[in-house]
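> Provided below are the primary sequence and the corresponding predicted coordinates.
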Amino acid sequence: MRVRYVLSEVLTGLWRNVTMTIAMIITMTVSLTMLGASLLLFFQVGKMEDFFYQRVEVSVFLKGDVSDEQRTNVESALKSDALVQSYKHETKEEAWDRFKEQFKDAPDLVSATKPNSLPESFRIKLKDPNKVQEFSDQFRTQDGVSDIIDQKQLLKRVFDLLGALQTLALTVAVVQGAAALLLVANTIQVAAYSKRREVAVMKLVGASNWFIQMPFVLEAVFAGLIGAILAFGALVAAKIFFIDGSLKALTQVLLPVDWNNVWLMLPVLCGAGGLVSAVTAWVTLRFYVRV
């Protein structure tokens, strides 16, 4: 009987304040969508770092007028260096072929680049990618060496950009979450005020605070869960139509987003939306019920 009463009061309260309930659900959906997106981006950046940092190379570019003796000396030094796991010599012709393949979708760039402008190089895989500086100090002064490029530094700029996007998404989620909490608190206050006479009578007849507060708390939890489900639906739609759809070519380079991580967002978002809404409603009602 009590359960039926509580559920009926929840449905009545939601319908009585339907516009505020819809606004609460929409705000919660937006904030939880941004939260889920930032978490997925966090997982993706970590996955990309693990994948690419294990495959980064150090490129030792040779001067245009490098002699055979200088080239041989550099290669001999690479063979005997304890930091080097493997290396590959790339001629100017091979560099030109690779350049044409990489930028085949930009014919203007290819036509504007001269084959002789690409230097020959050694592409080195280090045993420990974190010892690039030590390796560079050894080879930068070698005769015939023009420059040393660490791919890890280039990738770091990409990851810094992704980290900035992650921070932005998380910041928007926090701001939207704060707005959602204020809206939840305001909705609960309005609902409680509209039923102030019923609440007063229930207190007079000895109803516990828990029994009085439960319908209001469940209203907030319902809105939070609906917002979480809609937010999860938005993430799934983004995965299907954008990440695996129009942005598929980009994700093949930056690694695809795992479905396991997307499905993980459902319990995370439901837990966050339901728990935060419940706590906010309970705290708001504590001040009201004591009046």
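It's in.

> only C-alpha atoms for contact and neighbour calcs from this point on.
Noted.

> Would you map the helices across the stretch 1-150 of the chain?
Taking DSSP state H, counting those that start in this stretch as the criterion, the stretch 1-150 of the chain carries its helices at 2-16, 18-53, 68-80, 92-102, 107-112, 132-139.

> Out of those, which is the most enclosed?
Stretch with highest mean neighbour count among these: helix 18-53 (a mean of 20; mean count of other Cα atoms under 10 Å).

> Just want the angle from that helix to helix 2-16.
Counting by axes from the mean of the first three to the mean of the last three Cα atoms, to 10 degrees, helix 18-53 lies at 90 degrees to helix 2-16.

> what about helix 18-53, distance to the chain center?
What separates the centre of helix 18-53 from the centre of its chain is 8 Å, taken as Cα atoms, centre = their mean, to the nearest Å.

> before we move on, back to that, can you list the helices of the stretch 1-150 of the chain in JSON lines and add distance to Val236?
Compiled in JSON lines, the helices of the stretch 1-150 of the chain are given as follows (distance: least, Cα to Cα, whole Å):
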{"stretch": "helix 2-16", "distance to Val236": "27"}
{"stretch": "helix 18-53", "distance to Val236": "10"}
{"stretch": "helix 68-80", "distance to Val236": "49"}
{"stretch": "helix 92-102", "distance to Val236": "32"}
{"stretch": "helix 107-112", "distance to Val236": "36"}
{"stretch": "helix 132-139", "distance to Val236": "40"}
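
> between these, which gets nearest to Leu275?
Leu275 lies closest to helix 18-53 among the helices of the stretch 1-150 of the chain, at 12.4 Å (Cα to Cα).

> Below is an additional structure, to be compared with the one above:
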Amino acid sequence: MRMKYVLTEVMVGLWRNVTMTIAMIITMTVSLFLLGFSGLLYQKVGDMKDLYYENVEVSIFLKTEVSAEDRTALEAKLKSDPLVKESTYVDKDEAYKRFQEMYQDAPDLVNAVKPDQLPESFRLKLVNPEQYKNIYDQYKDTGGVDEIVDQSKLLDKVFNVLTGIQNFTLFISVVMAAAALLLVANTIQVAAYSKRREVAVMKLVGASNWFIQAPFVLEAVVAGLIGAVFALVGLVVGKTLLGGGSMASLEGLITPVSWSEIFLIFPLIAGVASLVTAITAWVTLRFYLRV
């Protein structure tokens, strides 16, 4: 009987303040959508770092007139270096083939470059790609070495941009969450005020604070869960629209978001919505019941 009364009061309370309830649900939906998006983005940035750093190369370009002795000595040193996982020598002909493949859509550029204009190089895969600085310091003054290029330096710039987007999205979600919590507190206060006489009577007859507070807290929790469901719908729609469009053309460049990842993040946003709205409602009512 008590549970039935509590659930009935929850539904009545949500309908009584329907405009504020709708505003609260919309705000919660936006904040939870951004929270879920930033969570997925955080995971994808981590996956992309693992993927790219696993395949990153350090290129040691040799001088145009490098001697055979310098080349042989450098090759031997690289093969014995514990920092180097794999070392591949690329001569001028191989470098020209790679250049042709890379710029096959620019035939004028390819025709303007001759094979002997491209330098010989060693392409290295490191045991730990983050130790590029050690490789640079160790080989920059070696005989025959002209330039050392690390792909991870470019990747760091890309990841810095992605991390900035990630942090901005998270910041916006926090701001929206704060607005949603203010709406939750305001809605609970209005609901409690509209039932102030009923609450006073219940306190006089000895009703526990839990019994009085439960309908108000559950109102906030239900609104939060509805917002979480709508946020999930937004993520599903986003995955559907982007999955077959522009994101599909980037396959291989970025790691795609799977359906399982989207649905696995729902318990997170639902849990956050339930916990935060329940705590906000309970704190608000604690202050109200003290009056």
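Nice, I can see it. Predicted model, so just to flag it, every value in this text is computed and none were measured.

> thinking again about what came up before, relative to Val268 of the first structure, tell me which of the helices of the stretch 1-150 of the first structure wins on proximity.
Closest to Val268 of the first structure of those, according to Cα to Cα: helix 18-53, at 8.3 Å.

> mean per-residue distance, that closest one to the second structure?
Mean deviation of helix 18-53 of the first structure from its aligned counterpart in the second structure after superposition (mean Cα distance after the TM-score superposition for the first structure): 1.1 Å.

> which helices and strands sit right next to that helix?
Packed against helix 18-53 of the first structure by the contact rule (3 or more Cα pairs under 8 Å, 6 or more residues apart in numbering; DSSP states H and E) you find helix 151-194, helix 209-238, helix 259-289.

> quick one, which of those helices is nearest to Asp244 of the first structure?
Comparing these by Cα to Cα, helix 209-238 comes nearest, at 8.3 Å.

> correct me, but Leu83 of the first structure touches Asn130?
No. Leu83 of the first structure sits out of contact with Asn130 when judged by Cα atoms under 8 Å, with a separation of 10.5 Å.

> Quick one: the helices and strands packed on helix 18-53 of the first structure as TSV, columns for distance to Glu134 of the first structure and mean neighbour count too.
TSV is the format used below for those (distance: least, Cα to Cα, whole Å; neighbours: other Cα atoms under 10 Å):
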stretch	distance to Glu134 of the first structure	mean neighbour count
helix 151-194	14	17
helix 209-238	43	21
helix 259-289	37	18
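
> so can I have JSON lines of the ones you listed showing distance to Glu93 of the first structure?
What follows is these, written out as JSON lines (distance: least, Cα to Cα, whole Å):
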{"stretch": "helix 151-194", "distance to Glu93 of the first structure": "21"}
{"stretch": "helix 209-238", "distance to Glu93 of the first structure": "42"}
{"stretch": "helix 259-289", "distance to Glu93 of the first structure": "42"}
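
> and Ala249 of the first structure, which of these is closest to it?
Ala249 of the first structure lies closest, by Cα to Cα, to one member of those: helix 209-238, at 15.0 Å.

> After the closest one, which helix or strand is next? Please name it.
Remark: after helix 209-238 of the first structure, the chain's next helix or strand is helix 248-254, criterion DSSP states H and E.

> That next one against the second structure, how far on average?
Averaged out, helix 248-254 of the first structure is 2.1 Å away (mean Cα distance after the TM-score superposition for the first structure).

> re the thing from before, compare the helices of the stretch 1-150 of the first structure and give me the one nearest Val291 of the first structure.
helix 2-16 (20.8 Å).

> Around the closest residue to Lys63 of the second structure other than its chain neighbours, how many other residues sit close by?
Counting by Cα to Cα, 6 or more residues apart in numbering, Lys63 of the second structure lies nearest to Asp146, which is 4.9 Å off, once chain neighbours are set aside. Neighbour count for Asp146 of the second structure, taken as other Cα atoms under 10 Å: 18.

> and the nearest residue to Ala214 of the second structure once chain neighbours are set aside, how far is that from Asp137 of the second structure?
Among residues not flanking Ala214 of the second structure along the chain, Val6 sits closest, at 6.8 Å (Cα to Cα, 6+ apart). Val6 of the second structure sits 70 Å away from Asp137 of the second structure, taking Cα to Cα, to the nearest Å as the criterion.

> Also Asn160 of the second structure?
Going from Asn160 of the second structure to Asp137 of the second structure by Cα to Cα gives 24 Å.

> Check Ile188 of the second structure too.
Remark: distance between Ile188 of the second structure and Asp137 of the second structure (Cα to Cα) = 63 Å.

> residue closest to the middle of the first structure?
Nearest to the geometric centre of the first structure sits Leu41, at 1.2 Å (Cα atoms, centre = their mean).

> got the contact list for the residue nearest to that one when sequence neighbours are not counted?
Distances taken as Cα to Cα, 6+ apart place Gln166 nearest to Leu41 of the first structure, at 6.1 Å, with adjacent residues excluded. Counting by Cα atoms under 8 Å, 6 or more residues apart in numbering, Gln166 of the first structure touches 38-39, 41-42.

> before we move on, back to that, out of the helices and strands packed on helix 18-53 of the first structure, nearest to Val74 of the first structure?
Nearest of those to Val74 of the first structure, taken as Cα to Cα: helix 151-194 at 19.8 Å.

> Who are the packing partners of the next helix or strand after the closest one?
Next helix or strand after helix 151-194 of the first structure toward the C-terminus (DSSP H and E): helix 196-204. Here helix 196-204 of the first structure touches helix 209-238, going by 3+ Cα pairs under 8 Å, 6+ apart.

> how near is Trp96 of the first structure to Gln54 of the first structure?
For Trp96 of the first structure, the distance to Gln54 of the first structure (Cα to Cα) stands at 26 Å.

> I meant to write Met34 of the first structure there.
From Met34 of the first structure to Gln54 of the first structure the distance is 30 Å (Cα to Cα).

> And for Leu161 of the first structure?
To Gln54 of the first structure, Leu161 of the first structure is 20 Å away according to Cα to Cα.

> go on, Ile226 of the first structure?
The gap separating Ile226 of the first structure from Gln54 of the first structure is 41 Å, by Cα to Cα.

> Likewise for Glu75 of the first structure?
If you measure Glu75 of the first structure against Gln54 of the first structure using Cα to Cα, the figure is 23 Å.

> And Thr251 of the first structure, by the same measure?
As for Thr251 of the first structure, its distance to Gln54 of the first structure is 19 Å (criterion: Cα to Cα).

> Can you report how many residues neighbour the spatially closest residue to Val66 of the first structure that is not a sequence neighbour?
Nearest residue to Val66 of the first structure, sequence neighbours excluded (Cα to Cα, 6+ apart): Gly144, at 5.1 Å. Number of residues near Gly144 of the first structure (other Cα under 10 Å) recorded here: 22.
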